[in-house]
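Q: This is the structure alone, sequence omitted:
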């Protein structure tokens, strides 16, 4: 206790010039702004506007500069005004950070503070009180309307539904963060008692006696000698205005109360705009003629640009999907006019381009697909929007779409290390070592388990293969390309469809039943396991007869006790024998001809992580002729063996 008092006294002496300010609006206030953040003409701090994929920051320009043993108190008034009532994304955070530079941070769920590699890094030294309006299971969000305490990452150490406790009757009253109504926040941290309190209430209501969030936290390891304080906000597939109306803060003392009556009008800012009067020209015929020419050329320029960037008008059925729709202008600028220098790949489905969204600087991949069927387009857009809700670290994030002149443009998260098959098969490309391959396998298994069992609907991918597995900046495997995916409810039954996918990955029962199930995805995953371990495609008709079907070749080697000889020669001797043998045998089990003999993806992930023993191979049920029959099937002719994804149904991706 004595030591605490001594430290407090020393700290108090150093704090004679502690930060203390009160802004009843931000007219004439010097703040450090970046991203989409602006100060409006009437004194609001608007961190983001109604555009998608934004991040914005507003920070007090001076460092607190008081070391890691201090107390602070702050209060501010905010409002979140969504583009569409009831649809918010993604929220804002009151932030203390050793830096005001968030140029490398991402918007969306990262709230403009972190990115995929910096999230949860102890070297961040960031404290954030988040006001989150989107639910991301990946970061264990409580719901889409909560307040959380974050340290160095997105996973809150404590979180609770936004609200307050009434002093009148003690009832817990919920507040809707995206109601558009102003609310007041009080945040207090006592450095001696290590107590952090967060309180929330509607504007004009006195501060509740009970805090919404209260937690004992030692922030001495988080706070550095120089810490900056401010706000960060982001948007994702839906735009929202994140607005701060007033802010008061004091270090080593209680923040001054805001003068609520002096706060700038929120409604005035949302409904009005500055008017700039035009000077009138009179008595100058030449000036009038010049003005007419300028107007004429301006109109011509606008018409030409409108034609250049014209896109399909928004139809009635599309109203529910509008938050997920990108403008063609955005994607044209992002890809620099779809220039060849940004081309990532070409296939039967169309071209894929790399791009950088101009507002948020997020890297994306844009796939251009031609399509003439209006009904097919409607059904596919509905699935695009549904699949865009998927959130998992081992799935490529689908961000949205654009319709233009019979063409569909699909926007994905960009994966800097390309597709897995490029590193496995293409000459001149560096290969992956065994540790990297095993991590990719486990990652794809986790992603498939999420699709089959952990999401709100069951998703059958229907095209699991190495070319549809992409690698992020950390070489994590992410399953992508959901163009053939099908969704149905848990407890429901999959619909009968025509056979789609890629030869060599088809489960035998698909030929008979035409029903894709989770079991048929498991079969394809088995082929994928053999593909990664052996460095060979499932079907290679140019090889010797006994090696054309990878499954048969591995199976025959297992029977002879030489299964490890099927490994990819590029691995050399640098591999873990037990892991490689596990993957090869699990590939055979997943590729079993009987659907009921295959494990579920949850069992597969448990086996790969060592939580479940590998079962014995039920060899009597394997039949070499079952696999080889694919080569002789008429629809899988020599042309089909070039291995694009195939579809005989009338769908958007038919024949790609």
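A: Everything's here; your move. Predicted model, so just to flag it, every value in this text is computed and none were measured.
Q: When you work out contacts or count neighbours from here on, use the C-alpha atoms and nothing else.
A: Fine.
Q: Residue 306 and residue 322, how far apart?
A: 20 Å (C-alpha to C-alpha, to the nearest Å).
Q: of those two, who's got more company?
A: residue 322 (18 against 12; other C-alpha atoms under 10 Å).
Q: Check it against this one:
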């Protein structure tokens, strides 16, 4: 209930809140079940449509915050969530149902005579005093609560005052009240107050009349609660399942299992963020295994059935240099890819975020290069289908507990039968790793993977990104830079500075750089297949004659002018703070 007119609480000269005083007589009658109390408030508006009842007194909401509300609550029920001190207290609430100051009520009496409460605010000292007494007593000299709080930022220039209660099982009575601005609240004439109603025992028991409605209400509420919880649970874990997915059987995970494994996709379990979504660390209970869950948007250029079929097929790949794709899950608007977890994270972090990671030695780097070469050979030639990865880069190379390299993130991969010509498709991938012919042919082939692998080799040996920032607004392709040094006879000057002085094998480093240049040749017919690449890396004879025609002059500009998809025209998301979307480890 409101006083109908707004009151002016601030001085127009300085905007400071004026001194005010409130006094009111009240009484609280509780029934058999304790309930919440009553509150006096000052607010800027009469609109409390977003407020809740019961412990929120009809003026606050579940966010425990409000807008320009000062209240003094007289609470008769303990609510630990709102930090109540007990079940019989006075509290000062400033823009929140959680009291900034509270104190146990100071008087107890069995008589139904009511009580008096004074609220005094000093505009100069900003002191708030709350004082309480029995109805027929004078105002005590010592307040129940005394605190300092500047209400100038809470109470607006003009505001409403009133009383409110959210209780449903307690009767609250405001018998009379008075208000004073820049003066004490006028004394209330106790004799003129209305009489309180009498509530005494009845001749016959009214227990059935009380218990039956309560029991009925509890039963109906319980049934409704069960139905609501069941509906919310089903909605929370709802999945999108179509008939054609039954054939994929064990490769499909339930969303509930993935939700529990990642603790509800908590931020603390986030491994990486990129253009296609987020990757979270998780722990499956059955079977007990660590996983990485890639959460992507539920969209595909091809049909979803074909896409899932490819995902399941890729899940059959078993190779020590390839991250195992365990399966998938679908919801409306979302797709989840489940991989085995790689504890040492992505290679990209070891190459380009060295302040947070140990330096990789040359033997480790060379073993990584050979491991990925072996994995690509398996994908291109040794599995029953040809798999083109289409996104080979350092951030998609994961390291297991023994620092062995695994090729991961098959979100862009495509597969087809041996001997079948791949159909025209959209060009996707990461700029800097893309073969030049893709701009014209738009056909990914094993040799486009070879090109990306060549750039990857140079990245690992040189510790540089595929597109080097040599000056402000000036870029140089890494392959061009290495080729210049090769032609000048200074190719070892391109080796990562972190390796210099570490006693690395010069012959192996030179071999790796030569293989990287050969694989990244702009003409695809000049690139070796992965079987020959692995032979070179294992010490096979390598004859490399490179001319200036090998150089990728203005390759970045060429790609941008040849109709590449927008996704590839932004450098990998590893330049952001969270790392690449492909991170399946720390």
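A: Nice, I can see it. Being a predicted model, the structure only gives us computed values, none of them experimental.
Q: where does the TM-score land?
A: In this superposition the chains share a TM-score of 0.58, using TM-score structural alignment, normalised by the length of the second structure; 362 aligned residues with a C-alpha RMSD of 2.9 Å.
Q: what's the mean deviation for the biggest helix by length in the first structure versus the second structure?
A: Taking DSSP state H as the criterion, the first structure has its longest helix at helix 285-308. On superposition with the second structure, the mean distance recorded for helix 285-308 of the first structure (mean C-alpha distance after the TM-score superposition for the first structure) is 4.9 Å.
Q: for that helix, packing partners?
A: Applying 3 or more C-alpha pairs under 8 Å, 6 or more residues apart in numbering; DSSP states H and E, one finds that helix 285-308 of the first structure makes contact with no other helix or strand.
Q: Looks to me like residue 200 of the first structure is in a strand.
A: Yes. The assignment for residue 200 of the first structure is a strand, going by DSSP: H, G, I helix; E, B strand; the rest coil.
Q: so what's it closest to, chain neighbours aside?
A: Excluding the flanking residues, the one nearest residue 200 of the first structure by C-alpha to C-alpha, 6 or more residues apart in numbering is residue 185, at 4.7 Å.
Q: Check residue 248 of the second structure too.
A: Ranked by C-alpha to C-alpha, 6+ apart and with sequence neighbours excluded, the top spatial neighbour of residue 248 of the second structure is residue 312, at 7.0 Å.
Q: For burial, what's the neighbour tally of the one you found?
A: Neighbourhood size, residue 312 of the second structure [other C-alpha under 10 Å]: 20.
Q: Find the centremost residue of the second structure, please.
A: Closest to where the C-alpha atoms of the second structure average out (C-alpha atoms, centre = their mean) is residue 267, at 4.7 Å.
Q: Can you tell me the residue that sits opposite that residue in the first structure?
A: Applying TM-score structural alignment, one finds that residue 267 of the second structure aligns to residue 340 in the first structure.
Q: before we move on, the earlier item: show the contacting residues for the residue nearest to residue 200 of the first structure.
A: Taking C-alpha atoms under 8 Å, 6 or more residues apart in numbering as the criterion, residue 185 of the first structure is in contact with 75-78, 198-201.
Q: picking up where we left off before, distance check, the match of residue 267 of the second structure against residue 653 of the first structure.
A: 23 Å.
Q: thinking again about what came up before, ok, the residue nearest to residue 200 of the first structure to residue 525 of the first structure distance?
A: For residue 185 of the first structure, the distance to residue 525 of the first structure - C-alpha to C-alpha - is 50 Å.
Q: now residue 174 of the first structure
A: For residue 174 of the first structure relative to residue 525 of the first structure (C-alpha to C-alpha), the value is 45 Å.
Q: Which of those two has more residues huddled nearby?
A: residue 525 (27 against 14).
Q: Number of residues surrounding the residue nearest to that one when sequence neighbours are not counted?
A: Leaving out its chain neighbours, the residue that sits closest to residue 525 of the first structure by C-alpha to C-alpha, 6+ apart is residue 464, at 6.2 Å. Using other C-alpha under 10 Å, residue 464 of the first structure has 28 other residues around it.
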